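S.K.: Model the structure of this input:
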Amino acid sequence: MSAEVPNKDFPWWLVVLGATGLWAVYEVWASPAYSEVMAGLVKGIWVTIGVTLVAYVLACLMGLGLAMAGLSRFRVLRQAARLWIEVIRGVPIMVLLLYVAFVVAPGMVWAWNQVAAFVGFDPIRPRDFPLLARAVMALTLAYSAFLAEIFRAGLQSVDKGQSEAAMSLGLNGWQRFRHVVFPQAFRVILPPLGNDFVAMVKDSSLVSILGVADITQIGKVMAAGNFRYFETYNMVAMIYLVMTISLSLLLRRFERGMKVVEK
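M.R.: This is a model prediction of the structure:
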């Protein structure tokens, strides 16, 4: 006889994290060392949020395009989408960041200069391609492959009869996708999309290897200058925890709200 698992446990883990957060707030208020660290890290918070939002939106658009290409009736599109997804998913994000920053971006600058010389525009230098833009590009490419698989699974979860019924009503391909297929697929893909968004918040810390002034990079520079490694990395970890746990709770609440509306 298997033991019954309670449906709802009291979230003691959230109580522990809340108490830890209150301790961190108190330390920032009462300790000059923590106050100094937090004042420096605030600038990096906005960079982290900006990088995450821009890269995630672009990755969603690219991932949706890849998913639709992978489900296309044209073999070339299907094979090209699968090639991209398998290659990108097989390369570590840190390696992809370095490759985009120091191989792809200079190559794009060279290609632009070739076109500029032909049409009479001024050439640009590799340093004119900001590291922040390179970091956003790399995260976009990295997550596009993972999001493409999420979109593909969601689109395939919709019964073909739904699309056929919409076709019989005279809807064209775009109207069927917009009004019939995607709204049903969205209920399936929302949880994994939310999980990947939270994961990107954490993976955005990798842009610090390019010198982008996000939370992690500012923390490394501050710790190397004032030797307050304990206080600095405590606050860095706490900021990421607050961001990711808050997003996770909001996404869970949104999912529950959607289920109530469906009922």
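S.K.: switch to C-alpha atoms for all contacts and neighbour counts from now on
M.R.: Noted.
S.K.: got the residue ranges for the helices in the protein?
M.R.: 12-30, 32-70, 75-89, 93-99, 105-119, 131-156, 160-168, 173-176, 182-203, 215-226, 229-262 (DSSP state H).
S.K.: which one of the ones you listed lies closest to Arg125?
M.R.: Closest to Arg125 of the helices of the chain, according to Cα to Cα: helix 105-119, at 6.9 Å.
S.K.: From the chain's centre, how far out is the closest one? Work that out for me.
M.R.: Remark: helix 105-119 is offset 29 Å from the chain centroid, using Cα atoms, centre = their mean, to the nearest Å.
S.K.: Run a quick neighbour tally on Glu180.
M.R.: You called it Glu, but residue 180 is Val. 17 (other Cα atoms under 10 Å).
S.K.: do the same with the one 5 residues further on
M.R.: When neighbours are counted by other Cα under 10 Å, Ala185 registers 21.
S.K.: contacting residues for the closest residue to it other than its chain neighbours?
M.R.: In space, Ala185 comes closest to Gly154 once its chain neighbours are excluded; the distance is 4.7 Å by Cα to Cα, 6 or more residues apart in numbering. By Cα atoms under 8 Å, 6 or more residues apart in numbering, the residues touching Gly154 are 185-186, 188-189.
S.K.: The structure of the following sequence is requested for comparison with the preceding one:
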Amino acid sequence: MLCFGYALIGIVRLSPTPPLPWIARAYVDFFRGTPLLVQIFMIYFGLPALAQNFGFIFSLNRLAAAVIALNLNSAAYIAEIVRAGIQSIDPGQTEASQALGLSSVQTMRHVIFPQALRRMLPPLGNEFISLLKDTSLVAIIGFEELFRKGQLIVAENYRSFEIYATVALVYLFLTLLSSQAFSRFERSLNPINEKSN
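M.R.: Purely as a prediction, here's the structure:
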């Protein structure tokens, strides 16, 4: 469901009907143009402070703030990947599909998007790996993910090199595993490469 939402932002950016593409462009520019660390602070500390100015009192727990910040940031990058993937398909295919009586939605679903998805997979894999590594940033608000767990262990036994090296190896293992998974999925969508292998 989240992936559909991310893709929808990219598709909206291609819409000829204002103001939707302007809003999508502003969203993408903001979250791609500002540091993720700043976004985490804005959501965890800034949103409750802003709400308090309007008479509402609430607080976000660390997990919710981390998930929201990482998703909002990643959505901006994925939206651009989707937009670029769709635009890489020859416009003549859209014209031919509509000449055959397919609607815009049918054309996107059955003709354009399946081809674009193959071209999106490598950058989508890169974005997933970047997101995986970016989870370490949420340690700044005290959320106990992998890096934060390492910090807490170091605070107990002071063996910083060994602990951080272990954390780095775990991240490396996860990124290599993710890279292999995306590579296999990419090959499965390309029957020519699959047969040649």
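S.K.: What is the equivalent residue in structure 2 for the residue nearest to Ala185 of structure 1?
M.R.: Superposed on structure 2 with TM-score structural alignment, Gly154 of structure 1 falls opposite Gly85.
S.K.: Leaving aside the residues adjacent along the chain, what's closest to Tyr143 of structure 1?
M.R.: Ala59 (5.8 Å).
S.K.: how about stretch 222-233 of structure 1, aligned to which bit of structure 2?
M.R.: Aligned using TM-score structural alignment, stretch 222-233 of structure 1 spans residues 153-164 in structure 2.
S.K.: Start and end of the matching stretch, how far apart?
M.R.: One end of stretch 153-164 of structure 2 sits 10 Å from the other (Cα to Cα, to the nearest Å).
S.K.: buried set for stretch 70-77 of structure 2?
M.R.: 70, 72-77 (16 or more other Cα atoms under 10 Å).
S.K.: Tabulate those in TSV, adding columns for distance to Phe58 of structure 2.
M.R.: Below are those laid out as TSV (distance: Cα to Cα, whole Å):
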residue	distance to Phe58 of structure 2
Leu70	20
Leu72	20
Asn73	23
Ser74	25
Ala75	25
Ala76	26
Tyr77	29
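S.K.: Buried residues, the match of stretch 222-233 of structure 1. List them.
M.R.: Of the residues in stretch 153-164 of structure 2, those buried (16+ other Cα under 10 Å) are 154, 163-164.
S.K.: go on, stretch 21-32 of structure 1?
M.R.: 21, 24, 27-28.
S.K.: now those as CSV including distance to Lys160 of structure 1?
M.R.: Listed next are the buried residues of stretch 21-32 of structure 1 as CSV, based on distance: Cα to Cα, whole Å:
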residue, distance to Lys160 of structure 1
Gly21, 49
Ala24, 53
Glu27, 57
Val28, 56
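S.K.: Let me know the closest of these to Ile85 of structure 1.
M.R.: For those, the nearest to Ile85 of structure 1 is Gly21 (39.0 Å; Cα to Cα).
S.K.: Could you measure from the closest residue to that closest one other than its chain neighbours over to Thr232 of structure 1?
M.R.: Of all residues beyond its chain neighbours, the one nearest Gly21 of structure 1 is Met238 (7.4 Å), with distances taken as Cα to Cα, 6+ apart. From Met238 of structure 1 across to Thr232 of structure 1, the span is 10 Å (Cα to Cα).
S.K.: can you tell me which residues contact the residue nearest the centre of structure 1?
M.R.: For structure 1, the residue nearest the mean C-alpha position is Met200 (3.4 Å; Cα atoms, centre = their mean). Counting by Cα under 8 Å, 6+ apart, Met200 of structure 1 touches 52, 56.
S.K.: Ok, Thr107 of structure 2 next?
M.R.: 94, 97-98.
S.K.: again, 10 Å this time
M.R.: Contacts of Thr107 of structure 2 were listed using Cα atoms under 10 Å, 6 or more residues apart in numbering, and they are 93-98, 100-101, 113.
S.K.: can I get the helices of structure 1 in TSV with distance to Ile209 of structure 1?
M.R.: Listed next are these as TSV, based on distance: least, Cα to Cα, whole Å:
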stretch	distance to Ile209 of structure 1
helix 12-30	27
helix 32-70	14
helix 75-89	19
helix 93-99	8
helix 105-119	16
helix 131-156	10
helix 160-168	46
helix 173-176	42
helix 182-203	12
helix 215-226	8
helix 229-262	16
